[in-house]
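Engineer: This is the structure alone, sequence omitted:
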């Protein structure tokens, strides 16, 4: 048995894709809706993300990269009846439905908190690390991601002795699954048997259960419990909690917009959960000790300020130094009420030791902060040795990827650019080279078919 203290929690950030654009595709995500039709800056977006990855690597964190999906998804457009060469497919799709073309061109896979739910080997019945790609059925542009996502994850974590890969849950709203954005793992040491904390928006099969009225509940209890079963998690080590419907209607489309956790610390808004006292009690019981719960009162930070600043869409990290560190977007500094709260939190020394702030404006304007950009994977020494090392950040990879972005990415993309067939060629050339850099093999359809 491996030393539980030798396990690390790695962060795998999504690399922003070449077709990064603003199309307002995500109802319930206010930032996405508010920035619809603005020109995007793909090159800047990718470099913002790479800078965050490298900064965390430099602090001693295990940091990896997840490749973007191939977009536009010409195969999906052809499935929907648009025929001809690439230029004709794009032209016909734009004439029929610009929104559909935008959906198939979305670079939303950058938010890898939605890529999958991950259960460490210390928690699972068969002692393997389990992955289930999220079906993301609530939004069409995201529902077409899971097959490619699964291929990329398998290319990163290929050894079946150590890694188990599941298919996405059934493509039904009853099993709506948004991945790790609604899942947190609590533990003492990362290698200890931890607690899977699954947060859902509604119970799909119970018409009398509380539900939001304005925006959809994207995660269902049925999806969360199915993942817990397929990953082989022990019932006594799983806690389910429902989001407050009112905060979903206020723009909290995922739990990671209202709460974040790490080890034995939960940082959340006081309005995050229904029946919160029962939730806290269940967590304490499952963990076998009293959690460190940092509950932010509405009087200090309103739900509206939390959504606008993405205070809770932060990363809560334990640095190698042992310091508990909160990684926040620049918008938290720019909101005076949120900034005042954060300064008082650090001064109080009650659970968070330091703050790190990153400028992620390109991601934030499309509705994703620091936590959206990363998928957490707890790795033992053996699992790290068995995974694809080419996806792990280091000085050389950082330089290589920045040069790759400079060669292949546009400075700006406007809505009209999505009809340009040269954008397809540029994107495919970029991703073909990327798979060689990251040693992923042929994970994209265009590599397998020559399309």
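Structural biologist: That came through, no problem. A quick note: this is a predicted structure, and the numbers were derived from the prediction, not measured. Numbering: from 1, shown residues only.
Engineer: only C-alpha atoms for contact and neighbour calcs from this point on.
Structural biologist: Fine.
Engineer: surely residue 283 meets residue 292?
Structural biologist: No. Using CA atoms under 8 Å, residue 283 is not in contact with residue 292; the gap is 10.4 Å.
Engineer: Please identify which of the two sits among more neighbours.
Structural biologist: residue 283 (25 against 16; other CA atoms under 10 Å).
Engineer: can you give me the helices for the stretch 1-150 of the chain?
Structural biologist: Taking DSSP state H, counting those that start in this stretch as the criterion, the stretch 1-150 of the chain contains helices spanning 30-34, 42-58, 74-79, 86-96, 98-104, 140-143, 146-156.
Engineer: where do the strands sit along the stretch 251-400 of the chain?
Structural biologist: Using DSSP state E, counting those that start in this stretch, the strands of the stretch 251-400 of the chain run over 259-262, 265-269, 292-296, 315-318, 324-329, 354-358, 374-379.
Engineer: Residues contacting the fifth one, please?
Structural biologist: With contacts defined as CA atoms under 8 Å, 6 or more residues apart in numbering, strand 324-329 is touched by 309-311, 313-319, 351-360, 369-370.
Engineer: one more time with 10 Å, if that's ok
Structural biologist: In this structure, residues lying in contact with strand 324-329 by CA atoms under 10 Å, 6 or more residues apart in numbering are 52, 56, 260, 262-263, 265, 267, 309-319, 342, 346, 351-361, 363-364, 368-371.
Engineer: Any of these buried? List them.
Structural biologist: Listed as buried from these are 52, 56, 260, 262-263, 265, 267, 309-318, 342, 346, 351-354, 357-361, 363-364, 368-371; burial here means 16 or more other CA atoms under 10 Å.
Engineer: Contact partners for the residue of the chain positioned farthest from its centre?
Structural biologist: Within the chain, the residue lying farthest from the chain centre (CA atoms, centre = their mean) is residue 84, at 34.7 Å. Residues in contact with residue 84, defined by CA under 10 Å, 6+ apart, are 78, 90, 91, 92.
Engineer: Ok, residue 57 next?
Structural biologist: With CA under 10 Å, 6+ apart, residue 57 has these contacts: 10, 11, 51, 63, 64, 392, 393, 394, 395.
Engineer: Identify the residues contacting residue 426.
Structural biologist: Contacts of residue 426 (CA under 10 Å, 6+ apart): 18, 19, 407, 408, 409, 410.
Engineer: quick one: what helix or strand has it in it?
Structural biologist: Assigned by DSSP states H and E, residue 426 belongs to helix 421-437.
Engineer: ok, residue 447 touching residue 432?
Structural biologist: Yes. Assessed by CA atoms under 10 Å, residue 447 is found in contact with residue 432 at 7.4 Å.
Engineer: And here is the other one:
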């Protein structure tokens, strides 16, 4: 059955800031305390969305939840109106307050795991919301994301939206950033690969995705065990800053682009995958160190199937500025594989907080009937794109310093921006 993949990009929110909340994310830690540019972040994200539209792809978007999250802080015992709650939290527990200000929902690759209809037990697209248990600021998003995805994918004949797994250490789930799908086409039965860590290995950085969580997601969607694979992350990659698998590997259709140190046992994984997909193309980049892969986010690119055939690699501009990474791109384009085009996008504000092009989007394969079941307000056309851009230009702060986070003026501006965005969505 014919199907397309829709990229639902997260729109960076008006409180986009550099609080350094993500342990193991080198960019997040390196830029802590710097001045952020929320308006530029959102406009860069919108420009990337428009680029995908110009390639002829169906492009969706997912709005950010309201931040600072006064309603979350009430769960920690703070009382009063929103400003009273925020002020009290900022004074009593600044780290908790900063977590409630985070705009990290912009990285929608962590919103959920998406399982394609040809692979699931009931023939529907399944979305299992990630609990993001490994990071406090991200764990606040799970229930809001559940409500949002129920809103966007409300047609229960075509979609099954599952709530997050229990938020516990043994079930840490980071969503699509640790899941890959390989298939002859988006509408064909595919192979599902869940990449996970192993907490017992130790190390300075946490291994966020648990095997148990991945297995639970597969069961919830009714995946065929014979076509479902679990791959252990390479410990060296995690400790080099690959906090998610999508920092060192990306897959689309029958192509898997990966760093040679992405997986603990790549030879076995590739052998098993080829048994299920004989025409699999594995493209490894042997000339790129883990340090270059992480700093450039070469693998946090989007591999997309072009409407006229072939595959494009949508790269962050940082790749072009890294000699080893760009040489690898040129070698990939010249190689025997379907990747025929490189498209460079500027998402520097996201990159400075540790998220590249692939982090910003949630991939949803959908045939014609499923597309008709998606709320059209979240699918972009030229008019909707223009409306979003106007809201961002008018309401998003130009800059945020660390001291601004505790300002009632910023809180009011963020609420006004949120209301204007909801009005634009309708």
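Structural biologist: Arrived safely. Computed from a predicted structure; not experimentally measured.
Engineer: Can you give me the TM-score here?
Structural biologist: The TM-score (TM-score structural alignment, normalised by the length of structure 2) is 0.98; 426 aligned residues with a CA RMSD of 1.2 Å.
Engineer: re earlier: any common contacting residues for residue 283 and residue 292 of structure 1?
Structural biologist: Common neighbours of residue 283 of structure 1 and residue 292 (CA under 10 Å, 6+ apart) are 264, 266.
Engineer: hang on, the earlier thing: and the residue farthest from the centre of structure 1, what pairs with it in structure 2?
Structural biologist: For residue 84 of structure 1, the aligned position in structure 2 is residue 80, judged by TM-score structural alignment.
Engineer: now swap in residue 131 of structure 1 and tell me
Structural biologist: Using TM-score structural alignment, the partner of residue 131 of structure 1 in structure 2 is residue 127.
Engineer: again with residue 346 of structure 1
Structural biologist: So, by TM-score structural alignment, residue 346 of structure 1 is matched to residue 333.
Engineer: wait, isn't residue 125 of structure 1 in contact with residue 234?
Structural biologist: Yes. Look at residue 125 of structure 1 against residue 234 with CA under 10 Å: they come within range, at 7.6 Å.
Engineer: What separation do you get for the match of residue 131 of structure 1 and residue 338 of structure 2?
Structural biologist: Remark: distance between residue 127 of structure 2 and residue 338 of structure 2 (CA to CA, to the nearest Å) = 28 Å.
Engineer: Then residue 165 of structure 2?
Structural biologist: For residue 165 of structure 2, the distance to residue 338 of structure 2 - CA to CA - is 37 Å.
Engineer: Equivalent analysis for residue 299 of structure 2, please.
Structural biologist: Counting by CA to CA, the gap from residue 299 of structure 2 to residue 338 of structure 2 is 16 Å.
Engineer: okay, now the residue lying closest to residue 67 of structure 1 once chain neighbours are set aside: neighbour count?
Structural biologist: The spatially closest residue to residue 67 of structure 1, leaving aside those adjacent along the chain, is residue 15, at 5.6 Å (CA to CA, 6 or more residues apart in numbering). Neighbour count for residue 15 of structure 1, taken as other CA under 10 Å: 27.
Engineer: What lines up with residue 15 of structure 1 in structure 2?
Structural biologist: Using TM-score structural alignment, the partner of residue 15 of structure 1 in structure 2 is residue 11.
Engineer: so that match makes contact with residue 361?
Structural biologist: Yes. A contact is recorded between residue 11 of structure 2 and residue 361 when judged using CA under 10 Å, the distance being 9.4 Å.
Engineer: what touches both of these two?
Structural biologist: Joint contacts of residue 11 of structure 2 and residue 361 (CA under 10 Å, 6+ apart) are 45, 49, 61, 62, 106, 107, 108.
Engineer: The first one and residue 360 of structure 2, how far apart?
Structural biologist: Spelled out, that is residue 45 of structure 2. For residue 45 of structure 2, the distance to residue 360 of structure 2 - CA to CA - is 8 Å.
Engineer: Common neighbours of those two, please.
Structural biologist: Joint contacts of residue 45 of structure 2 and residue 360 (CA under 10 Å, 6+ apart) are 9, 10, 11, 12, 61, 106, 347, 350.
Engineer: against structure 1, where does stretch 206-220 of structure 2 fall?
Structural biologist: Taking TM-score structural alignment, stretch 206-220 of structure 2 hits residues 216-230 over in structure 1.
Engineer: starting at the chain centroid, how far to the matching stretch?
Structural biologist: Taking CA atoms, centre = their mean, to the nearest Å, the mean C-alpha location of stretch 216-230 of structure 1 is offset from the chain mean by 16 Å.
Engineer: now do stretch 420-433 of structure 1
Structural biologist: 24 Å.
Engineer: Repeat that for stretch 416-435 of structure 1.
Structural biologist: 23 Å.
Engineer: That one corresponds to what range in structure 2?
Structural biologist: Stretch 416-435 of structure 1 covers residues 403-422 of structure 2 once aligned (TM-score structural alignment).
Engineer: any idea which element the counterpart of residue 196 of structure 1 in structure 2 lies in?
Structural biologist: Under the alignment (TM-score structural alignment), residue 196 of structure 1 maps onto residue 192 of structure 2. Assigned by DSSP H and E, residue 192 of structure 2 belongs to strand 190-196.
Engineer: quick revisit: tell me the average deviation of the helix holding residue 426 of structure 1 from structure 2 after fitting.
Structural biologist: With mean CA distance after the TM-score superposition for structure 1, helix 421-437 of structure 1 departs from structure 2 by a mean of 2.6 Å once superposed.
Engineer: mind checking how far that helix is from the chain centre?
Structural biologist: Remark: helix 421-437 of structure 1 is offset 23 Å from the chain centroid, using CA atoms, centre = their mean.
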